[in-house]
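Chemist: Need a 3D model of the sequence below.
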Amino acid sequence: MAVSSGFSPWLILLVVSASILVVALAIASYRFWNQARQRSASLEELNNTLNYHLEQERALRYINERFLEFSRDILCSISADGTFLQISPACLTILGYSPEELQGQPYRQLLVPEDRASTEDEMARLISGEHDKAIEFRARLNHRNGQVITIAWIAEWSPEDQILFCVGRDISNELVAEILTQEREQFFSLSPDMFCIIDLNSYFFELNAHFVDTLGYTRDELLGTSYLDLIHEDDREAVQEAVWALGEGAEIKDLEVRILNRQGGIHWVDINAILSADDLIYVVARDTTALRKAMEQLEETMKELERSNRELQDFAFVASHDLQEPLRKIQAFSDRLIARSEDLGEREKDYLRRMQSAAGRMQALIEDLLSYSRVTTRAKPMVACNTNEILSEVLVDMETSIGRAQGKVDAETLPATWGDAMQLRQVLQNLLSNAIKFHAPDRPPVVQVRAEDITNDAWTLVVSDNGIGFDERYAEKLFHPFQRLHQKEGYPGTGIGMAIVKKILDRHGASVSLNSQPGTGTTFRIRLRTGQGAA
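Modeler: Prediction:
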């Protein structure tokens, strides 16, 4: 049998199949390699992205930590049961506790007892969703040293995290400033003076209610306007000079200017002002319009008084000369007639005696009127007076009348007095004269002079007698001119002596009171000023 020299069909088929398999494997391998490469690239990209976000998260966490570390406010998170989960270091500065001391502790223990219920109520509203956020919620917390700190909170509940996130700001100093501001504004508004604040450009910055009410404006009408518009044109230069002086460091005191109200009327005001460190001028003005009118009227209740005094002086001159001269002639001629009365009948002699008595009473009345007028016209300045010396001089002058009545005056040592010595002597003279004159016929007069209720500023002069007394219902009548409480028979006088006493005491600013009963005597109490520097 012969051997074939070519390949068998099976062999060829096998080789072809193997080649196809190799190609298929190569193609599959390429595809797997390409997919692996693409997957590797995706994984690398995903890894880079993940690293980026991790880096961002680390940076954000670092920033948050720095915020917590450097924030002056308290930043904290609180669980639903009221426990601090995290708190910033500001708690050490504000409350005196470190974050480590507060974390895991209930916030309630820091609250003052009075604020616990309201704070817990607000937290419950936030957790329940009744409130979305708490803004400027105030609560007072106890500092470690016992001081009470007021915190204003901003808080929001996170349903996802079941955590309350809070920011707390210490407003203790602001609260004090707020209270002071309220008190200042209250004082500012209630003060009876006119207050305003102006700037160096002449504009009103602030005014109180009394300022605008006095001038008839509203507050809004004046704010931002120039105060110079209210100053009387004749006073503007003086005001501008005063403002310039303020800028040089001076103060304005008692500057009198005229300002105009809404109707154009003039108000006189007395101004004090200072320039503050913030270049604002603080002004206090007092409306002196009514006072000026009163002073003008007083200057006129004074000119009239001077005129009246001049008339009184003229009357006194006439009374002391012109009126008494005819009386002296009547008395002189009646004396001559009485000296030759042997040729006259009893009726004519009685007429002469009555004429002399009437002339004598008229002369006494004129002299008393002169004394009454001289309380004003011959008044001397007030000085320190030795009351004991004045009393001694009066007793010497009254020695004869006291002896004639067989009377007695018991005087204790008296304090010094501030007043007009001549007029005080007249007061003592009149009081003692009345005490001696108005004594009971069956007993001699006894008068006591003493001091009581002595203080640094004043003392009371007491003059008591055992005389006939009078009904106190008529006490006021005693001090009126020409008023008498007893019949002229047996007790001569013009009825003007006590009116002179009252007028003198009024000039001295001294009060007088009395106690009396018919038949039991009278006691006068006069409140006098203590003498300054007198022995």
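Chemist: Only C-alpha atoms from now on, for both contacts and neighbour counts.
Modeler: Will do.
Chemist: quick one: contacts of stretch 429-437?
Modeler: For stretch 429-437, the external contacting residues (Cα atoms under 8 Å, 6 or more residues apart in numbering) are 394, 398, 401-402, 405, 407, 445-447, 463-467, 491, 497-498, 501.
Chemist: ok, 7 Å please
Modeler: Under the contact criterion Cα atoms under 7 Å, 6 or more residues apart in numbering, stretch 429-437 has outside partners 394, 402, 407, 445, 447, 465, 467, 491, 497.
Chemist: How about stretch 460-471?
Modeler: In this structure, residues lying in contact with stretch 460-471 by Cα under 7 Å, 6+ apart are 435, 438-440, 445-454, 516-528.
Chemist: So which of the residues you listed sit within strands?
Modeler: Mapping the contacts of stretch 460-471 onto strands (DSSP state E) picks out 446-452, 516-517, 521-528.
Chemist: Alongside the first, I'd like the structure of this one:
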Amino acid sequence: MGHNIQNSTDEARKKVLREFENLNMALFHNHPDAIYMLDLEGRFLMVNEVVCQVSGVGRELLLGSSFEPLIHLKYRASTIESFEMAIRESPQRYETAVITPEGIKYLDVTNFPFRSGDQVLAVFGIAKDITEKRQKEVELREQKALLEVVHEEVEIFRKVIAHDLRKPVANALGFARLLKEGVLAADEETEAKCLLLGTVEALDTMVRDLNKVMALRSKGEMAQEKVEVLKAVSELLISFESEINNIKASISVHVDPGLHLLTVKAYFYSILRNLIANALKYHAQGHLPEITIKAWPREGSKLAISVGDNGIGMDMEAVADRLFKMHTRFAPHMAEGSGLGLYIVNQQVKLLNGTVTVSSEPGIGSEFTVCLPLN
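Modeler: Have a look, this model is predicted:
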């Protein structure tokens, strides 16, 4: 009787074990994630169908082969290290990437040792495909970066309105007051009317260009257009005609008539406007101001344009670290200003993927060189 009871108990235990094993195999084969077992050399002993789907490799090729060739080179060393730590120490969770016929797939992997007593026989692993999650994270980072650029451009736009538009508005007001007061001779009145018209036209162009930049930027586009460099320089020099005449400045322009670039016109004009304004503003007393404007193509599809002067100059060792800081002025005794000009120049050059360099010596003069992509 006791023997029959023992046999019945053994059969029941075996039945439970078989059912447990069947349940495990059902979970193994039907789990939504990739499940596998590796020997201690990293060769596949078992894989479910999801492993084949994720890797793009059939079961026959996977079994007996190492996992290492599947891993993206960037992640291979850290993945091997995590596999070895799972053998020596404890379960490991990490991210890796595999190379598949469909491209790179990113995985969230958990490896843990499969033991018999104290001996590790194999490594059991579960890998979850997180490629879609990673792509969304990348998209979010890109959108965040774009928003930061747009925010920066809006801030520059605000500062341009506050800084760059101030001069033409002040000029227009000055000419209008002179005309209203009726103190000008006939020829002077005619000249003042021409200057007023030119100033208002330049102001209108600036406003329309800036409006175009912001309208396109709100759609995620760049307001790029073909800009003829010599034409830009000529138009800007006309807007500074009264300042040039007042200080009797000599202007030399060395620009090839055919030189042009594809860029954001409003930014390009603003950069040149500020550099020319500074060259005129910070002229040295005792000799006539000389300003040289040059432009030339550079290697790597770049355009270089420089504005040099023989003005008061700067001690570069003393000012280099704050030259392009906001609200920084280096010679307030020379002229009024907000200290925004060079800050705006630097920010706009960055937005155009360019660089700006400066060479200057006290009493000798300064030269600002801007390098921008031709396209």
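Chemist: picking up where we left off before, please dump the contacts of stretch 429-437 of structure 1 into CSV; it should also carry secondary structure for every row.
Modeler: Compiled in CSV, the contacts of stretch 429-437 of structure 1 are given as follows (DSSP: H, G, I helix; E, B strand; the rest coil):
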residue, secondary structure
394, helix
402, helix
407, coil
445, coil
447, strand
465, strand
467, coil
491, coil
497, helix
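Chemist: Include distance to residue 485 of structure 1 and neighbour count when you put these into TSV, please.
Modeler: Compiled in TSV, those are given as follows (distance: Cα to Cα, whole Å; neighbours: other Cα atoms under 10 Å):
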residue	distance to residue 485 of structure 1	neighbour count
394	25	19
402	22	21
407	22	18
445	19	23
447	20	21
465	16	26
467	13	27
491	10	13
497	12	26
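Chemist: which parts of the helix or strand residue 198 of structure 1 falls within are buried?
Modeler: Secondary structure from DSSP states H and E places residue 198 of structure 1 in strand 194-199. Buried positions in strand 194-199 of structure 1, judged by neighbour count with 16 or more other Cα atoms under 10 Å: 194-199.
Chemist: Residue 48 of structure 1 matches what in structure 2?
Modeler: By TM-score structural alignment, residue 48 of structure 1 lines up with nothing in structure 2.
Chemist: quick one: secondary structure of the residue lying closest to residue 115 of structure 2 once chain neighbours are set aside?
Modeler: Distances taken as Cα to Cα, 6 or more residues apart in numbering put residue 121 closest to residue 115 of structure 2, at 5.5 Å, once the chain neighbours are dropped. In the three-state summary, residue 121 of structure 2 is assigned as strand, counting by three-state DSSP.
Chemist: what number of residues lie near residue 121 of structure 2?
Modeler: Look at residue 121 of structure 2: counted by other Cα atoms under 10 Å, it has 15 neighbours.
Chemist: again with residue 139 of structure 2
Modeler: Here the neighbour count serves as a burial measure; for residue 139 of structure 2 (other Cα under 10 Å) it reads 12.
Chemist: and it, what helix or strand is that in?
Modeler: Secondary structure assigned from DSSP H and E places residue 139 of structure 2 in helix 131-163.
Chemist: Which elements pack onto that helix?
Modeler: Under the contact criterion of 3 or more Cα pairs under 7 Å, 6 or more residues apart in numbering; DSSP states H and E, the helices and strands touching helix 131-163 of structure 2 comprise strand 103-116.
Chemist: Quick check: buried residues in the strand it packs on?
Modeler: 105-107, 109-114.
Chemist: Next: stretch 136-156 of structure 2.
Modeler: Along stretch 136-156 of structure 2, the positions that meet the burial threshold by neighbour count (16+ other Cα under 10 Å) are 150, 153, 156.
Chemist: Aligned counterpart of residue 304 of structure 2 in structure 1, please.
Modeler: With TM-score structural alignment as the criterion, residue 304 of structure 2 pairs with residue 460.
Chemist: And for residue 180 of structure 2?
Modeler: Checking with TM-score structural alignment, residue 180 of structure 2 has no match.
Chemist: for the one 10 residues further on, same thing?
Modeler: Following TM-score structural alignment, no counterpart is assigned to residue 190 of structure 2 within structure 1.
Chemist: next one: residue 5 of structure 2
Modeler: Applying TM-score structural alignment, one finds that residue 5 of structure 2 falls in a gap with respect to structure 1.
Chemist: circling back: pipe the contacts of stretch 429-437 of structure 1 into JSON lines and attach distance to residue 181 of structure 1 per row.
Modeler: What follows is the contacts of stretch 429-437 of structure 1, written out as JSON lines (distance: Cα to Cα, whole Å):
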{"residue": "394", "distance to residue 181 of structure 1": "67"}
{"residue": "402", "distance to residue 181 of structure 1": "75"}
{"residue": "407", "distance to residue 181 of structure 1": "75"}
{"residue": "445", "distance to residue 181 of structure 1": "73"}
{"residue": "447", "distance to residue 181 of structure 1": "67"}
{"residue": "465", "distance to residue 181 of structure 1": "66"}
{"residue": "467", "distance to residue 181 of structure 1": "70"}
{"residue": "491", "distance to residue 181 of structure 1": "75"}
{"residue": "497", "distance to residue 181 of structure 1": "64"}
